[in-house]
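Engineer: this one's structure only:
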């Protein structure tokens, strides 16, 4: 597939860069918030639902271009019961999810910026790349937490990892010869629709487990609509999600970086 070729090219470029441009390595860490858009939050791209933190190692090719290896953690969650949408409140689904992301990203600085050189003290920048995310949506029922992927709440098994495509923008500010502050916001297109365990339809009986205990929990976790009212709306093969093909998640934060500068620095 094309994305595999792209990922391989980025990996090889990174290895070459670390060998040839070691004098301009940069490391950093940041913390902030995480959010998501999907079946339980289709309209609020800036909604923060949990904390995030991460770190990276970066090689700067020149004051404008850089390539980094990144790790990010973020917690996302949503609860229909707290929605302003009446239909969502009636559906009454909820989830929480810990995201672990590893990615390769390219930065482009608009100004001639670099913590160990360059003429500008600050610069806005753009970034994009490719990565992967590991996830595991969970929900609480009667005080107990359940791994939703294990119960196939729509009668469909899915992987708890996916390809992701990050993109975003930020600003960097040099506070010393080797130190910089940064702030950024970045979205990720995840190649899965199950970050929230919701995709399309309520399952029919033929897709449920033959084990009676598992089958009962599948039915309970699939349709939470009648827990408070006794009026369950999750009829088999009726709409449960919004039918969008992919979920999106987001990290926003502030951080600090340190650049290893040598006499060979550009």
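Structural biologist: Noted; the coordinates are in hand. On a predicted model such as this, the values are computed, not experimentally measured, just so you know.
Engineer: going forward, measure contacts between C-alpha atoms and count neighbours the same way
Structural biologist: OK.
Engineer: Strands along this structure, start to end?
Structural biologist: 25-37, 50-60, 65-79, 94-109, 113-114, 117-118, 122-134, 138-141, 144-147, 161-174, 179-190, 248-259 (DSSP state E).
Engineer: so can I have TSV of those showing mean neighbour count and distance to residue 155?
Structural biologist: Shown next, in TSV, are the strands of the chain (neighbours: other Cα atoms under 10 Å; distance: least, Cα to Cα, whole Å):
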stretch	mean neighbour count	distance to residue 155
strand 25-37	22	23
strand 50-60	21	29
strand 65-79	21	22
strand 94-109	21	17
strand 113-114	26	52
strand 117-118	16	56
strand 122-134	20	21
strand 138-141	17	16
strand 144-147	13	15
strand 161-174	20	18
strand 179-190	20	21
strand 248-259	21	23
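Engineer: Below is structure B, check it against A:
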């Protein structure tokens, strides 16, 4: 019992020492209002739309993303941020309850957006060692849905697979949270989870109903309804192809490397808060 108490006291002492060090390092996460930061991130994407099942965790069909951002610390809790990003998505009805329709897509899309980061607590709040933040903003993305048919890749938007021409440069709304996980004098590592709501239902080239294929080019008709590849009869014109009441989106979980641009005023500010 005595040995256990000694071990417990040693563990507590180590934890307290670690927390003290961690709290000291947390001062690095504070930038002087007026500071500029550069930011790059790599993450994994998950598409949410007509060609997947949200709860189908066995077939996530993850993609990747890379982005570069610039940020300006406006106040102790508010930061303005602008970013450009390239993200890869993929989706398929295989292994879903709509597998008999056999539709699929993939896309490598660029996006630009601007918005704000708002810290949950004031940096001088001694009750919190680290300060997570909320992110919100808006921007534009360019849609490039493609698919493979008989060994060849086809761009779907120009083929008008639902008989309509849709906007390939829709507005996007982004929102999520981030948390700092490691900090140094000039560099910080953050983890962010952001959902992007696309103001279009054609991120995956699927939205409404099957068109009249008799008026379409042969390749467009073949990619509009792919049931024949499974030996199934084609859908009738006007049959449901997608869910137009719910727009598409995607989630990105990313690690961010942030570089605080050092100035004499920023260095003086850090020395002052470390006392």
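Structural biologist: Sure thing, it's come through. This structure is a prediction, so every number in the text was calculated from the model and none was measured.
Engineer: so can I have CSV of the strands of structure 1 showing distance to residue 233 of structure 1?
Structural biologist: Below are the strands of structure 1 laid out as CSV (distance: least, Cα to Cα, whole Å):
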stretch, distance to residue 233 of structure 1
strand 25-37, 24
strand 50-60, 30
strand 65-79, 17
strand 94-109, 16
strand 113-114, 57
strand 117-118, 61
strand 122-134, 31
strand 138-141, 18
strand 144-147, 22
strand 161-174, 30
strand 179-190, 29
strand 248-259, 27
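Engineer: closest one to residue 6 of structure 1 among those strands?
Structural biologist: Minimum separation from residue 6 of structure 1 across the strands of structure 1 (Cα to Cα) falls at strand 122-134, 8.3 Å.
Engineer: what's the closest one aligned against in structure 2?
Structural biologist: Strand 122-134 of structure 1 corresponds to residues 130-142 of structure 2 when matched by TM-score structural alignment.
Engineer: ok, residues contacting the matching stretch?
Structural biologist: For stretch 130-142 of structure 2, contacts defined as Cα atoms under 8 Å, 6 or more residues apart in numbering pick out 26, 109-123, 168-180, 194.
Engineer: next one: stretch 171-184 of structure 1
Structural biologist: 114-117, 121-125, 168-170, 252-261.
Engineer: wait, what's in contact with residue 110 of structure 1?
Structural biologist: Taking Cα under 8 Å, 6+ apart, we find residue 110 of structure 1 in contact with 64, 123, 124, 125.
Engineer: swap that for residue 45 of structure 1, sorry
Structural biologist: When contacts are counted by Cα under 8 Å, 6+ apart, residue 45 of structure 1 touches 35, 36, 37.
Engineer: try 10 Å this time
Structural biologist: Counting by Cα atoms under 10 Å, 6 or more residues apart in numbering, residue 45 of structure 1 touches 35, 36, 37, 38, 187, 248, 249, 250.
Engineer: What separation do you get for the most centrally placed residue in structure 2 and residue 213 of structure 2?
Structural biologist: Compute the mean C-alpha point of structure 2, and by Cα atoms, centre = their mean the closest residue is residue 252, 2.3 Å away. Relative to residue 213 of structure 2, residue 252 of structure 2 is positioned 36 Å away (Cα to Cα, to the nearest Å).
Engineer: again with residue 82 of structure 2
Structural biologist: Counting by Cα to Cα - residue 82 of structure 2 and residue 213 of structure 2 are separated by 43 Å.
Engineer: Could you do residue 256 of structure 2 as well?
Structural biologist: Taken as Cα to Cα, the span from residue 256 of structure 2 to residue 213 of structure 2 is 47 Å.
Engineer: quick one: what's aligned to residue 112 of structure 2 in structure 1?
Structural biologist: If you follow residue 112 of structure 2 across to structure 1 using TM-score structural alignment, you land on residue 102.
Engineer: Show the contacting residues for the closest residue to that match other than its chain neighbours.
Structural biologist: Nearest non-adjacent residue to residue 102 of structure 1, counting by Cα to Cα, 6 or more residues apart in numbering: residue 71, 4.6 Å away. Residues counted as contacts of residue 71 of structure 1 (Cα under 10 Å, 6+ apart) are 29, 53-57, 100-104, 131-133.
Engineer: ok, of those residues, which one's closest to residue 13 of structure 1?
Structural biologist: Among those, residue 104 lies closest to residue 13 of structure 1 (Cα to Cα), at 10.4 Å.
Engineer: looking at it, that closest one is touching residue 15, isn't it?
Structural biologist: No: here residue 104 of structure 1 lies out of contact with residue 15, judged by Cα atoms under 10 Å, at a distance of 11.6 Å.
Engineer: shared neighbours of these two, which are they?
Structural biologist: Counting by Cα under 10 Å, 6+ apart, nothing touches both residue 104 of structure 1 and residue 15.
Engineer: so how far is the longest helix anywhere in structure 2 off the chain centroid?
Structural biologist: Looking across structure 2 with DSSP state H, the single longest helix is helix 2-26. Put simply, helix 2-26 of structure 2 sits 37 Å off its chain's centre (Cα atoms, centre = their mean, to the nearest Å).
Engineer: any idea of the angle it forms with strand 171-183?
Structural biologist: Orientation note: helix 2-26 of structure 2 sits at an angle of 120 degrees relative to strand 171-183 (axes from the mean of the first three to the mean of the last three Cα atoms, to 10 degrees).
Engineer: Can you pull out the residues in contact with helix 2-26 of structure 2?
Structural biologist: By Cα under 10 Å, 6+ apart, helix 2-26 of structure 2 touches 1, 123, 126, 128-131, 180-185, 274.
Engineer: hmm, back to that, need the contacts of residue 71 of structure 1 in CSV (columns: distance to residue 240 of structure 1).
Structural biologist: Shown next, in CSV, are the contacts of residue 71 of structure 1 (distance: Cα to Cα, whole Å):
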residue, distance to residue 240 of structure 1
29, 39
53, 32
54, 34
55, 37
56, 38
57, 41
100, 26
101, 27
102, 31
103, 32
104, 35
131, 29
132, 27
133, 24
